[in-house]
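Asker: Quick one, structure for this:
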Amino acid sequence: MAKMWAGRFSKTTDKTVDDFNSSLPFDNRLYREDITGSTAHAKMLGKQGIIPQDEADRIVKELGVILKEIEEGKIAFSDDAEDIHMFVEQILTERIGDAGKRLHTSRSRNDQVALDMRLYVKKEIRNIHALILDMMQELNKSAAEHTETVMPGYTHLQRAQPVTFGHYMMAYANMLKRDVKRLENTYELMDEMPLGSGALAGTTYPIDRDYVREQLGFAAVTENSLDGVSDRDYCIELCSDLSILMMHLSRLSEEIILWCSWEFKFIELDDAFSTGSSIMPQKKNPDVCELIRGKTGRVYGALMTCLTFLKGLPLAYNKDMQEDKEAVFDAIDTVKMCLKVLKPMFETMTVLPENMKRAASRGFINATDCADYLTKKGVPFRDAYHITGQLVGECVKKEKGLGDLTLEEFKAHSEIFGEDVYHAIDLSTCVKERKSFGGPAPEEVERQIGVIGRFIEAHRAFES
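Answerer: Below is the predicted model of the structure:
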């Protein structure tokens, strides 16, 4: 099939160049956005009298038929077409003749693909946004069930201070809250309509860009035609947002991998979301979490791809920009797949509070509370710190916990200690007294749950 741009050329394109140049195998997923954009463009051409109204109507009608037939599987994507734009235009022209040839009036593939990508990315931001809020809802639910489930908090992967499982879940909910806001910001920044920029220098036709913008639901039109066709900042921003999101999912996955090991055994994954070993019959592997952790690198790679292919490009459009699609598509697909499998896996896992409490009772995670006990009775904190350190050292030698020491053993280090020390260093007390804003006290975690719940409710409207 002759190329629509073949007038200048005296030879047909070499087959290897055709294969190398073609983007249809991956940009065919833009068919809906391409047809939607073309429909709005055709309506504008007719309204402005740039092409006869009856021909604009024929184009719009047939584009609707083509869209329906693609979605019904009646039209298969052909290897003859260079990209999705040429594919749709070729079918349209074959069906309605010269009227189809008029569709591309006052338009270039440069602003056409810029439009298609923006429409697609806007749609997928809304989809991912919804999936993140769903995951936040699940974290909120789990937190509400475990506001008093004591577990060790860690620094350097060493037991540090007592927290609750609910408090832990709210940490990840707040990470995802930032991811939601980043996606909304990217959406706001990219919500400009580039069609009408032409190849790079606009057009001499009396087009109405604002009419097209309104039909397609953009907040504004791009201000500069050079920038309109060459801007892929939103691809970088999206991949950056998704990279940070995947980093958060990877960290949560790493926690779950640790927690379901026999060394921790804080949780038990459901059989439906675990896998076995080909040789070791006892194994129950957290492959879902391991794959999320591994796939994070794919999304990072998409970000580096976009940054790299753009860094040396002069204005305006260059074929390098074709590389945005596979990177962005893969990042979007990967993130959606990870979120869709993580939520039900998390929803079906079993939390094991007794194991968490048992772990919290070891490792002297109430040592800071012991020092605070002395400080509140007038001992300078550094002295209290030193005394508590000596007590921990003694406990290590005697294989005891701080709560196992006798009052006489406490008083051997400081006469300040009284019977009330046992209440002060009880793990439940340690958690419940941490009422500072953002802390793990049950009522404070409940406040955090409320904040996240209201955030989810308020931001659902973004998806509509």
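
Asker: Please count neighbours and contacts with C-alpha atoms only from this point.
Answerer: OK.

Asker: buried ones in the helix or strand containing Phe329?
Answerer: Counting by DSSP states H and E, the element that carries Phe329 is helix 323-348. Neighbour counts over helix 323-348 (16 or more other CA atoms under 10 Å) mark 324-325, 327-332, 334-336, 338-340, 342-343, 345-346 as buried.

Asker: Spell out the secondary structure type for Gly439.
Answerer: Classification of Gly439 by DSSP: H, G, I helix; E, B strand; the rest coil places it in coil.

Asker: Second chain to compare with the first, below:
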Amino acid sequence: MTGEDDPSREGDSGVVRRDRFSGGPARGFMSSLAADERIFAADLAVDRAHVVMLAEQGIVADGVAGEILAALADVKSAGHGALPEGEDVHEAIETGVVDRVGPDGGKMHTARSRNDEVATCIRYRLREDLLNSIGATLALREALTEAAAEHVDTVMPGYTHLQPAQPTTVAHFLLSYESAFARDTARLVDAYDRVNRSPLGGAAFAGTPFDIDRERTADLLGFDGVVSNSTDASAGRDFLAESTAALATHATTLSGLAEDLVIFANKGFVDLADEYSSTSSIMPQKVNPDTLELVRAVAGDAIGGLTGLLTTLKGLPRAYNRDLQRATPHAWETVDAVSEATAVVAGAVASAEWPEETLEAAAGDGFSTATGVADALAMAGVPFRTAHEVLAAAAERADGETPDLATLDEVAANVLGDSLFAYVSRERVEAALDPVESVASRDSLGGPAPAAVATQLDDAEASLAADRAAYDDRTNALDDAAETLRTEVEGYV
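Answerer: Sure thing, here's the model as predicted:
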């Protein structure tokens, strides 16, 4: 994906200067033709839209436009592998058209540069990749929401610092990630909307004297509008940085869920399907959560991609620089890896089983209901810090396990100067010590109690439906634009 101002194009006299700049080992180093296969279809679409606009504006005769568009169809049918040699896919396609049409084929490049052309192709392809990534996040959120709906009442242990903390539910745990992934979806949609602006017509960086219609090519290609400043149109790559940053953030969220599932699988709290596990080559009893371990690693790849991209962009002077040829692959590699990892996690969540008896039995480990007893004392008028002292002393006496009522009462008498049951009934304390009752008592907004989780489920489903509609709107808009472009092209061929 080279820049138009490469001197191999044309000299001041209009004579193509290929002899001077066509040889030497550096030519292969500069070529991006192989890597450009990814934007081959994008370039053909951009070419078709540009030629249609040139014909509509009377810049290129209809007959010539028809010949060029027919040649582009031939190039498409032959495929990327049949392109002639060139520094990039843009030059190779143009050469292919000229080979078929003759010198008039070069009119395809009127009123544009490879600078605005490549920027348009990147945005055209990236928006498709972003939509695929958005679709993957929606599928993952659906899997999380459906699993949560099945486990609203399934009590499980909750942890902080990997230590038993408070009991919660499987639904509450899963919805905590659904909320985070919803924000990831929103960031990706925002990035998509800024990607979906057309740079075409900005030319090398200073615009063109031809009477072009930039809005028309934007419409034909399904863009929501144009990047108006011609220098910004050709040079700007912040849309790549924003997209890659959103993907890296999403990959980090994925990594967190993958880590939790790996730990839970180790404790027997979740059973992953065989499709998302493997065994050892020497130890036949092993069931390893290998796919989720790879998901964790993808976060490192995505962060590395973002770092590489930003480092390449840092300090570049305005307008086109050849460094940009090395910038875009960071985004391609990141979007591919993160989208694939998202699909893997969605499948792992959808097929996982949560052993309810095992989870409930472990939910009270490590005196995880201590806060519930302290809260009961605080509700009875004991300062929470004093109540905290009572429960901390009781936990120490019980060596970190759940103390019996007699121990709790004895410690309370030492700290409070009166029996525990002078403040809280025996039944209330017993309920606070029970993980199921402890969860049920925490029914404030966003809490793990079944009633509170039901509200969260409703919110998650509503958010998911809205995001699905936004995804469908954008997908349909691109499909409609592609059909419009096809129809317009048929009018010339």
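
Asker: Superposing both, give me the TM-score.
Answerer: Once superposed, the chains reach a TM-score of 0.93 (TM-score structural alignment, normalised by the length of the first structure), with 455 aligned residues with a CA RMSD of 2.0 Å.

Asker: quick one: the next helix or strand after the helix holding Phe329 of the first structure to the second structure mean distance?
Answerer: Counting by DSSP H and E, the next helix or strand C-terminal to helix 323-348 of the first structure is strand 350-351. Mean deviation of strand 350-351 of the first structure relative to the second structure after superposition (mean CA distance after the TM-score superposition for the first structure): 1.3 Å.

Asker: What range does strand 350-351 of the first structure cover in the second structure?
Answerer: Aligned by TM-score structural alignment, strand 350-351 of the first structure falls on residues 353-354 of the second structure.

Asker: and the matching stretch, how far out from the chain's middle?
Answerer: Centre-to-centre, stretch 353-354 of the second structure and its host chain are 26 Å apart (CA atoms, centre = their mean, to the nearest Å).

Asker: Reduced to three states, what does the residue mapped onto Thr455 of the second structure from the first structure come out as?
Answerer: The alignment partner of Thr455 of the second structure in the first structure, by TM-score structural alignment, is Arg447. When classified by three-state DSSP, Arg447 of the first structure comes out as helix.

Asker: do you know how far Arg447 of the first structure is from Pro440 of the first structure?
Answerer: 10 Å (CA to CA, to the nearest Å).

Asker: of the two, who's got more company?
Answerer: More crowded of Arg447 of the first structure and Pro440, by other CA atoms under 10 Å: Pro440, with 28 against 14.

Asker: what's near enough to touch the more buried one?
Answerer: 163-164, 166-167, 431-432, 434 (CA atoms under 8 Å, 6 or more residues apart in numbering).

Asker: What about those residues, which are in helices?
Answerer: When the contacts of Pro440 of the first structure are checked against helices (DSSP state H), the matches are 166-167, 431-432.

Asker: any chance you could map the strands in the stretch 101-250 of the first structure?
Answerer: For the stretch 101-250 of the first structure, applying DSSP state E, counting those that start in this stretch gives strands covering 150-155, 158-164, 192-193, 220-221.

Asker: mean deviation (superposed) between the second one and the second structure, please.
Answerer: So the one you mean is strand 158-164 of the first structure. Averaged out, strand 158-164 of the first structure is 0.9 Å away (mean CA distance after the TM-score superposition for the first structure).

Asker: what range in the second structure does that strand sit on?
Answerer: Using TM-score structural alignment, the residues of the second structure aligned to strand 158-164 of the first structure are 163-169.

Asker: Next: the third one.
Answerer: Strand 192-193 of the first structure corresponds to residues 197-198 in the second structure, going by TM-score structural alignment.

Asker: gap between the matching stretch and the chain center?
Answerer: How far stretch 197-198 of the second structure lies from its chain's middle: 21 Å, per CA atoms, centre = their mean.

Asker: Which of the strands of the stretch 101-250 of the first structure sits closest to Arg118 of the first structure?
Answerer: Taking CA to CA, strand 192-193 is the member of the strands of the stretch 101-250 of the first structure nearest to Arg118 of the first structure, at 7.9 Å.

Asker: Would you mind getting the average deviation of the closest one from the second structure?
Answerer: Strand 192-193 of the first structure sits 1.3 Å off on average (mean CA distance after the TM-score superposition for the first structure).

Asker: Ala387 of the second structure pairs with which position in the first structure?
Answerer: By TM-score structural alignment, Ala387 of the second structure lines up with Ala384 in the first structure.
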